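*Asks:* Generate a structure from the sequence data that follows.
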Amino acid sequence: MKVLIAIDSFKESISSIKGSEAISKGIKEVYQDSEIVTLPLADGGEGTVDSLVHATEGQLIKMKVTGPLNEKLEAIYGILGDDKTAVIEVASACGLPLIPEKYRNPLLTTTYGVGELISDALDKGCNNFVIGLGGSATNDAGVGMLRALGFHFMDRHNNEVGFGGKVLEDIHKINTEYVNPRLEGCVFNVACDVNNLLYGTEGAAYIFGPQKGASEDMVKELDTGLKHFAHVVLRDLGQDIHNIKGAGAAGGLGAAFYGFLNANLQSGIELILDHIGMKAHMQGADFVITGEGKMDGQTSMGKAPLGVAQMAKKNNIPVIALAGGVTDETSELNELGVTSYFSITSAPMSLEEAMTWKTTYNNLQSTSKQLFRLIRASR
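*Replies:* Okay, here's the model as predicted:
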C-alpha cells in the first residue's frame, strides 16, 4: 500500500513535518510494509520555507537582517535542492509577530530585511525565487525591500527618503542606476492569495492597516502615500502597480514585486504543489491524507488541503482529511475531492490542552491507526 501524506501545519500546535510523522507512525502500526511519502504543505504563508526545503532536500540559511523596526534580527530562508531556487517568507524579516502589539505602527515599519534576504540568495547564485507573502507588519509598498536591492527613492530636494509607510508621500523620483545587476534575468514567483488592489477602500491600508496597528488617521495617510507612490512609478517606470490583483498584499509588497521585479503573482497552493512535485508523488498512491488545524468554509476557498484534494480527485485517489476541529461548512469539501474528513479530538478537553504539541501528535497518530485498522478490515 502507498499512502501520500500532505498536510498543512496545525497553526500554533504542530508543524506539518511533525504532524506527518505522527500520521505515518499510526499507519505503520497497521501496515508495517506500507510505502509512505510525506510532503509537508504550506500555501505561501507560514511553513512555506520548511515545506519546500524538506520536499527538495534543500538547506536552510540563517542570517542577520534589518527587522521591521530597523533593528537587527535573525531570519531564515531556504535554498532548494537545485541550488538555484531560493524560497523566502517575507514574515521572517518583517512579520507582525516580530513586533510587540504596543509598538506596531505601519508608518514606521520597513521591508528592508526582505531585500537583504534576496541579496544574500543572489550572492549564493540563486536566480529563481519563490516568495511567500502574508503576515507582514508593513505598509511601505516594498520601498524598503527595493532600497536593499539598489533602487533609490528621492524626495524633491534629491535626498533619499527614509523608511516606513510615512515616506511614500515624499517620493518624487526613482533612480534605478544602482540596482543590483544580478537581478537581471531572475524569475520571481510570488504566492499571493488576496485580490486587493494597492490603494483605495479595498487596498492595502484600509483592509490590512488596522491589524498592523494603524489608527483611522494613519490609514488615510498610508492610503494617500500608496496612491502617490503608484503615480510616481507609472510616470518614471511606465508600470501600473495599482490595478493588479494582489498588489495590496503584504502592505504593497505585491505591487513592488510585480512592478519592479517582473514577478508572477499566483495562487499560493498551486505554486507550492508545483514546486514539491505533488503530481508525480501522487502517482500510484492508494490513499492521500491531507489536513490542517481547523477545517471550515475557508478551507474550501483555496487553502492547502483543497488543492491536494482536487489533484487527488483528478487521479481517482481517495482522500482522508484530518483536522483538530471541523465545522458544518466542512461538508462542502466532500463535493470538491475530500472523500471523508475527521476531527482528531479524542475526548472533552480545553482548547489550550487540545492545541498542545504532544496532544496533537498523539491524536494524529491514534486517529490514523484506527482509520487504517478500519481500512484493513474492509479489505
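*Asks:* going forward, measure contacts and count neighbours with C-alpha atoms only.
*Replies:* Noted.
*Asks:* so what's the spatially most central residue of the chain up against?
*Replies:* Nearest residue to the geometric centre of the chain (C-alpha atoms, centre = their mean): residue 45, 1.8 Å. Contact analysis of residue 45 by C-alpha atoms under 8 Å, 6 or more residues apart in numbering lists 89, 132-135.
*Asks:* Output those residues in TSV; the columns should cover distance to residue 25.
*Replies:* Putting the contacts of residue 45 into TSV (distance: C-alpha to C-alpha, whole Å) gives the following:
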residue	distance to residue 25
89	30
132	30
133	33
134	32
135	32
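*Asks:* Which of those residues fall in strands?
*Replies:* 89, 132 (DSSP state E).
*Asks:* from the contacts of residue 45, which is closest to residue 300?
*Replies:* residue 134 (19.1 Å; C-alpha to C-alpha).
*Asks:* Residue 342 belongs to a strand, doesn't it?
*Replies:* Yes - Residue 342 sits within a strand when classified using DSSP: H, G, I helix; E, B strand; the rest coil.
*Asks:* What's the local residue count around it?
*Replies:* When neighbours are counted by other C-alpha atoms under 10 Å, residue 342 registers 16.
*Asks:* do the same with residue 374
*Replies:* Neighbours of residue 374 (other C-alpha under 10 Å): 12.
*Asks:* Let's see this one next, to set against the first:
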Amino acid sequence: MRIVVAPDSFKGTATAAAVAGAIRDGWLTERPTDDVVLVPMADGGEGTLDAFETAVPGAVRVPVMVTGPAGTPVQASWLRLPDGRAVVELAATSGLPLLDELLPETATSRGFGEAIAAALDAGATGLVLGIGGSASTDGGAPVLEALGLQSDGSGLRALPPLGVTVLTDVTSPLLGPDGAAAVFGPQKGITPDRVATVDERLAAWAARFPHVDPTTPGAGAAGGVGFGLLVWGATLARGADGVAEVLGLPGLLRGADVVITGEGRFDGQSAAGKVPSVVRALAAAVAPDARPMLVAGAIEAPLDDYAAAASLTVLATQTTGEPDDALADPLRFATIAGVRLARMAG
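*Replies:* This is a model prediction of the structure:
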C-alpha cells in the first residue's frame, strides 16, 4: 500500500518531520513492504522551515546571523529551494521562543527582514515567508527598514521575480478590537491598559501607506508584519493551504491508500484551516478512496471524518499509566501510534 504521512508539528514537543518519521517507523514495523511517503506540514509558524527541508529534495539551509527579537544577535537560517526560491521563517528569527522574557514594548521583527534581505542578496528569485510565532507588535516596520525603506518612504527594494507568498493562519486585521494589539498583544506581554496605545501606534504607521488596507484579513498577523509585507507587495495565503501547494501535496496524495495527518491537539479549532482539515480535504478531492487516519497528542473533537485515530495521551496511559509521558516523549508514542494504525489497516 501507499501511505502518505502529513502531520503538523506537535507544538512545543516535536517537529512535524520528527513526528512523521516516528509514525513511519512504527508503520513499517508492522507492514515493512508498504511505500510510506513523508510530507511534514506546517501552517506558517514554527516548523515551517523544517517541513520544507524534509519534503523538498535538494533544499539547502543557509546560515545567517540576524538581530533577534531582544535586539541581540541570533543564529538562524533560511532555506534555498531548487527552483530558486527561498523559505524564511519568522519564528526562527524574531519569535517568542527566542526571548528569555516578554518585551511587549521593544521586541523587534528586524531579524526577519534581515534574513529576507540575506536570501535576496544570495540570489533568491522568489520568497515563501512563514510569519507565525512573532514576539513583537511593531507592524512590520523594522522588516521593511531591513529591506531598505527610508523615512521618506523611498528605498524599499523590489520584489523578486517569482514574488512573495506569505503563509499565515491568522485572519485578523491590523487595528481595532480584532487586531494585532487587542487579540495577540496579551500573549506578548501587552497589558490591557496599553492595548489602545499600541493600537494607535500601529494606526499611525498604517496611515503612511494609504494604498494598503489595514482591514485586509491577515494584516494583523505576526504583530502587524502581515501589514508590512502587504506594503511591500506580498501576497497573503492561508498557512496550511499555502504550504500544501508549495510542497505539491495534492500530487503526492494521488494514488494513496492511506493518508495520516495530525497535530498536537485535535479540537474544535482544527476544522478552521488547521493542517489536519487541509490534508483531509485535499485527500478527499484527489484520493477519495484513501482511508484518512489521525495521530494527535490529545483528541478532543469528534472523529467523524477519520477511519482510525490514535491519541498519544491515551497510548501513554495504556503503556506506562502516565498520560504526561506523551508530552515528555512524544516520538516514542508516535511510533506506537504508527504500529496501531498499521494494524487497523489490515
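*Asks:* which of the contacts of residue 45 of structure 1 map to contacts in structure 2?
*Replies:* When you map those onto structure 2 and apply both residues aligned by TM-score structural alignment, their matches' C-alpha atoms under 8 Å, the shared contacts are 89, 132-135.
*Asks:* are any of the residues you listed buried, and which?
*Replies:* 89, 132-135 (16 or more other C-alpha atoms under 10 Å).
*Asks:* and which of those residues is nearest residue 219 of structure 1?
*Replies:* residue 135 (17.7 Å).
*Asks:* For that closest one, which residues are in contact?
*Replies:* Contacts for residue 135 of structure 1 were tallied using C-alpha under 8 Å, 6+ apart; they are 45, 90-91, 95-96, 250.
*Asks:* ok, now with 7 Å
*Replies:* Residue 135 of structure 1 makes contact with 91, 95-96, 250 under the criterion C-alpha atoms under 7 Å, 6 or more residues apart in numbering.
*Asks:* Now the aligned residue in structure 2 for residue 254 of structure 1: closest residue in space, sequence neighbours ignored.
*Replies:* Applying TM-score structural alignment, one finds that residue 254 of structure 1 aligns to residue 226 in structure 2. Closest residue in space to residue 226 of structure 2, ignoring its immediate chain neighbours: residue 219 at 4.4 Å, by C-alpha to C-alpha, 6 or more residues apart in numbering.
*Asks:* My guess is the one you found contacts residue 231. True?
*Replies:* No - applying C-alpha atoms under 7 Å, one finds residue 219 of structure 2 not in contact with residue 231, separated by 9.9 Å.
*Asks:* who has more neighbours, these two?
*Replies:* Comparing residue 219 of structure 2 with residue 231 by other C-alpha under 10 Å, the one with more neighbours is residue 219, at 31 against 22.
*Asks:* ok but the more buried one is inside a strand, no?
*Replies:* No - Residue 219 of structure 2: not assigned to a strand; according to three-state DSSP it is coil.
*Asks:* can you tell me which residues contact it?
*Replies:* Shown in contact with residue 219 of structure 2 (C-alpha under 7 Å, 6+ apart): 172-174, 226-227.
*Asks:* Go again with 6 Å.
*Replies:* Listed by C-alpha atoms under 6 Å, 6 or more residues apart in numbering, the contact set of residue 219 of structure 2 reads 173-174, 226-227.
*Asks:* still on that earlier bit, what is the nearest of the contacts of residue 45 of structure 1 to residue 274 of structure 1?
*Replies:* The closest of those, once distances to residue 274 of structure 1 are taken by C-alpha to C-alpha, is residue 132, at 14.3 Å.
*Asks:* before we move on, the earlier item: dump the contacts of residue 219 of structure 2 to TSV, plus secondary structure, neighbour count and distance to residue 62 of structure 2.
*Replies:* What follows is these, written out as TSV (DSSP: H, G, I helix; E, B strand; the rest coil; neighbours: other C-alpha atoms under 10 Å; distance: C-alpha to C-alpha, whole Å):
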residue	secondary structure	neighbour count	distance to residue 62 of structure 2
173	coil	22	33
174	coil	32	32
226	helix	31	24
227	helix	32	27
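*Asks:* could you pull out the strands for structure 2?
*Replies:* 2-7, 35-38, 60-67, 73-80, 85-89, 126-130, 164-168, 235-238, 258-266, 291-299, 308-311.
*Asks:* Turn those strands into TSV, columns for distance to residue 20 of structure 2.
*Replies:* Listed next are the strands of structure 2 as TSV, based on distance: least, C-alpha to C-alpha, whole Å:
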stretch	distance to residue 20 of structure 2
strand 2-7	6
strand 35-38	6
strand 60-67	20
strand 73-80	20
strand 85-89	20
strand 126-130	20
strand 164-168	21
strand 235-238	22
strand 258-266	9
strand 291-299	10
strand 308-311	14
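*Asks:* I'd like to know which of those strands is closest to residue 179 of structure 2.
*Replies:* Using C-alpha to C-alpha, the strands of structure 2 put strand 164-168 closest to residue 179 of structure 2, at 14.6 Å.
*Asks:* now that closest one against strand 126-130, angle please.
*Replies:* Here strand 164-168 of structure 2 runs at an angle of 10 degrees relative to strand 126-130 (axes from the mean of the first three to the mean of the last three C-alpha atoms, to 10 degrees).
*Asks:* which stretches of the stretch 101-250 of structure 2 form helices?
*Replies:* For the stretch 101-250 of structure 2, helices defined by DSSP state H, counting those that start in this stretch occupy the ranges 110-121, 141-146, 192-206, 225-232, 239-247, 249-253.
*Asks:* which part of structure 1 lines up with the fifth one?
*Replies:* Applying TM-score structural alignment, one finds that helix 239-247 of structure 2 aligns to the residue range 268-276 of structure 1.
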